[in-house]
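Asks: Coordinates for the following, if possible.
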Amino acid sequence: MRSIPLPIQRLIREFNKLPGIGSKTSERFVFHLLRQPTAEIEALARSLHELKDTIRLCSDCFTVSENDFCGICENPERSKQIICVVAEPKDVMAFEKTGTYSGVYHVLGGVIDHAHGTGPDQLRIKELLTRVASGGVTEIILATNPDMEGETTAAFIAKQLKDQSSIQITKIARGLPMGGNIEFADEITLGNAMSGRQNI
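Replies: Here you go, the predicted structure:
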């Protein structure tokens, strides 16, 4: 690698840190950027800085937002009575693309994964229980991925809510294959999974 300029090597290493990006793809990214006008590179750099400087977590549901409260939580047309529980903000984006859900969300920040040291205390489960305890919630939709960790997380939350007899606890229907990932599902499959949710 001595023949390759250090700035190129460093940027390739940075791209390699992104999920699903290997060395060959990183190299293509870098050499593509080298061909772009300076203004394009500066725009990309500004966008990356803005990402860290302006994006925060919604104080209510913990999805990504530019303000203290996200546009979903602030929307008076969204039903605060229904909370869809998801693992990550990208899952919120996936469900929003379907256009079939009119409630609000609660982002856990991950799933229970003991193999990687993530237990219930590392997730925002207590915050969910606090939202439920504040009143007005009629349904909790458990929408974690249909894999071992997602199912374990959903079962744990359902157990925590078992004393809330006035609240309907549902899971999205299994249009998604076992081991599938919500963020990669198409809008029709996700929409059907949401509309066909089942009581648990």
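Asks: C-alpha from now on. contacts and neighbour counts both.
Replies: OK.
Asks: Tell me which stretches of this structure form strands.
Replies: Applying DSSP state E to the chain gives strands spanning 56-57, 64-65, 79-86, 103-107, 139-142, 168-171, 198-199.
Asks: Distance to Lys126 added to the ones you listed, as TSV?
Replies: Below are the strands of the chain laid out as TSV (distance: least, Cα to Cα, whole Å):
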stretch	distance to Lys126
strand 56-57	16
strand 64-65	19
strand 79-86	13
strand 103-107	11
strand 139-142	14
strand 168-171	17
strand 198-199	22
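Asks: Point out the one among the ones you listed that comes closest to Thr130.
Replies: When those are compared by Cα to Cα, strand 103-107 sits nearest Thr130, at 11.5 Å.
Asks: and the longest helix anywhere in the chain, how far from the chain's centre?
Replies: Of all segments of type helix in the chain, defined using DSSP state H, the longest is helix 38-54. Centre-to-centre, helix 38-54 and its host chain are 23 Å apart (Cα atoms, centre = their mean, to the nearest Å).
Asks: And for it, what's in contact with it?
Replies: Residues outside helix 38-54 that contact it (Cα atoms under 8 Å, 6 or more residues apart in numbering): Leu33, Glu66.
Asks: Could you do stretch 109-121 as well?
Replies: For stretch 109-121, the surrounding residues in contact (Cα under 8 Å, 6+ apart) are Ala87, Glu88, Pro89, Leu123, Arg124, Glu149, Gly150, Thr152, Thr153.
Asks: Which of these fall in helices?
Replies: Secondary-structure check on the contacts of stretch 109-121 using DSSP H: residues within helices are Pro89, Glu149, Gly150, Thr152, Thr153.
Asks: Ranking by neighbours, what's the top pick from those?
Replies: Each of the ones in helices among the contacts of stretch 109-121 was scored by neighbour count (other Cα atoms under 10 Å); the top score is that of Thr153, with 26 neighbours.
Asks: Neighbours of Pro177, how many?
Replies: Going by other Cα under 10 Å, the residues that sit close to Pro177 add up to 12.
Asks: Another sequence for comparison is provided below:
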Amino acid sequence: MSSTSDIQDLIDLMAKLPGLGPRSARRAVLHLIKKRGVLMTPLADAMGRVATTARECLNCGNVGTTDICDICSSEKRIGSQICVVEDVSDLWAMERANIFKGRYHVLGGTLSALDAIGPDELRIPKLLDRITSESVTEVILALSATIDGQTTAHYIADQLPNVTVTTLAQGVPVGGELDYLDDGTITAALNARRQL
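Replies: This next block holds a predicted model:
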């Protein structure tokens, strides 16, 4: 057995993380080894704790360490609004903006005929149950502007005849320059124009 096989195993595992390839993983592992007392050991301890305690919220699908996440259990959140997102990373992005004060629902992906992903493979039935049981008056569809994302948005909107359904605006990003935008983004921005 090689004297570096454990280190190579760690590099191989790190290389499987999003955004890290073999070279980046190698640099990260070498940095962790050099800082093993202040970085590697606490990181390993934290990863061990999260590996045993992390779970999906039974209500919305967010990730936390309790059966019901902090957002769902908070009495400060607006219970009549649900923002529907594809993945937990989208929920966290919305929370980073610190503007939405309602609750969320994580679908776990989008509808996709090619991948045989229908409504029952996603958390759409749970969403429909929540809308009824939680007296929701507005559903905000914060899904990606892809074909699958928009197909999913239209499917959900068709299932909700007695609820206000809104979607995020699409168009020119803050600080964006028209010369650098694609045709689809410019079209969406022009169609969603508003009076100043």
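Asks: Can you lay out the ones in helices among the contacts of stretch 109-121 of structure 1 as JSON lines showing distance to Lys97 of structure 1?
Replies: Output for those, formatted as JSON lines (distance: Cα to Cα, whole Å):
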{"residue": "Pro89", "distance to Lys97 of structure 1": "13"}
{"residue": "Glu149", "distance to Lys97 of structure 1": "24"}
{"residue": "Gly150", "distance to Lys97 of structure 1": "21"}
{"residue": "Thr152", "distance to Lys97 of structure 1": "26"}
{"residue": "Thr153", "distance to Lys97 of structure 1": "24"}
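Asks: And the furthest pair within these?
Replies: Pairwise distances among those were taken by Cα to Cα; the largest, 19.3 Å, belongs to Pro89 and Thr152.
Asks: So what does Val30 of structure 1 match up with in structure 2?
Replies: Matched across to structure 2, Val30 of structure 1 falls on Val29, judged by TM-score structural alignment.
Asks: In contact with its match, which residues?
Replies: Contacts were defined as Cα under 8 Å, 6+ apart; by that measure Val29 of structure 2 touches Ile7, Leu10, Ile11, Met14.
Asks: ok, now which ones touch the first one?
Replies: Shown in contact with Ile7 of structure 2 (Cα under 8 Å, 6+ apart): Val29.
Asks: State the distance from it to Pro173 of structure 2.
Replies: Between Ile7 of structure 2 and Pro173 of structure 2 the distance, using Cα to Cα, to the nearest Å, works out to 43 Å.
Asks: Which of the contacts of Val29 of structure 2 are retained in structure 1?
Replies: Conservation of the contacts of Val29 of structure 2 in structure 1, assessed by both residues aligned by TM-score structural alignment, their matches' Cα atoms under 8 Å: retained contacts are Ile7, Leu10, Ile11.
Asks: Identify the residues contacting the residue in structure 1 sticking out farthest from the centre.
Replies: In structure 1, the residue that sits farthest from the middle, by Cα atoms, centre = their mean, is Ser3; the gap is 41.0 Å. Residues in contact with Ser3 of structure 1, defined by Cα under 8 Å, 6+ apart, are absent; none qualify.
Asks: same check, this time on Leu33 of structure 1
Replies: Leu33 of structure 1 neighbours (Cα under 8 Å, 6+ apart): Ile41.
Asks: 10 Å - rerun?
Replies: Listed by Cα atoms under 10 Å, 6 or more residues apart in numbering, the contact partners of Leu33 of structure 1 are Glu27, Glu40, Ile41, Leu44.
Asks: For ChimeraX, what selects the buried ones among those?
Replies: To isolate the buried members of the contacts of Leu33 of structure 1 in ChimeraX, using 16 or more other Cα atoms under 10 Å:
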select :27
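Asks: Could you dump the contacts of Leu33 of structure 1 into CSV and include distance to Lys171 of structure 1?
Replies: Written out in CSV, the entries for the contacts of Leu33 of structure 1 read as follows (distance: Cα to Cα, whole Å):
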residue, distance to Lys171 of structure 1
Glu27, 42
Glu40, 44
Ile41, 44
Leu44, 39
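Asks: Which two among the contacts of Leu33 of structure 1 are spaced furthest apart?
Replies: Across the contacts of Leu33 of structure 1, no pair lies farther apart than Glu27 and Glu40, at 18.1 Å, counting by Cα to Cα.
Asks: Quick check: the gap between the residue nearest to Val172 of structure 2 when sequence neighbours are not counted and Ala153 of structure 2.
Replies: Distances taken as Cα to Cα, 6 or more residues apart in numbering place Ala189 nearest to Val172 of structure 2, at 5.8 Å, with adjacent residues excluded. Plainly put, Ala189 of structure 2 is 19 Å away from Ala153 of structure 2 if you go by Cα to Cα.
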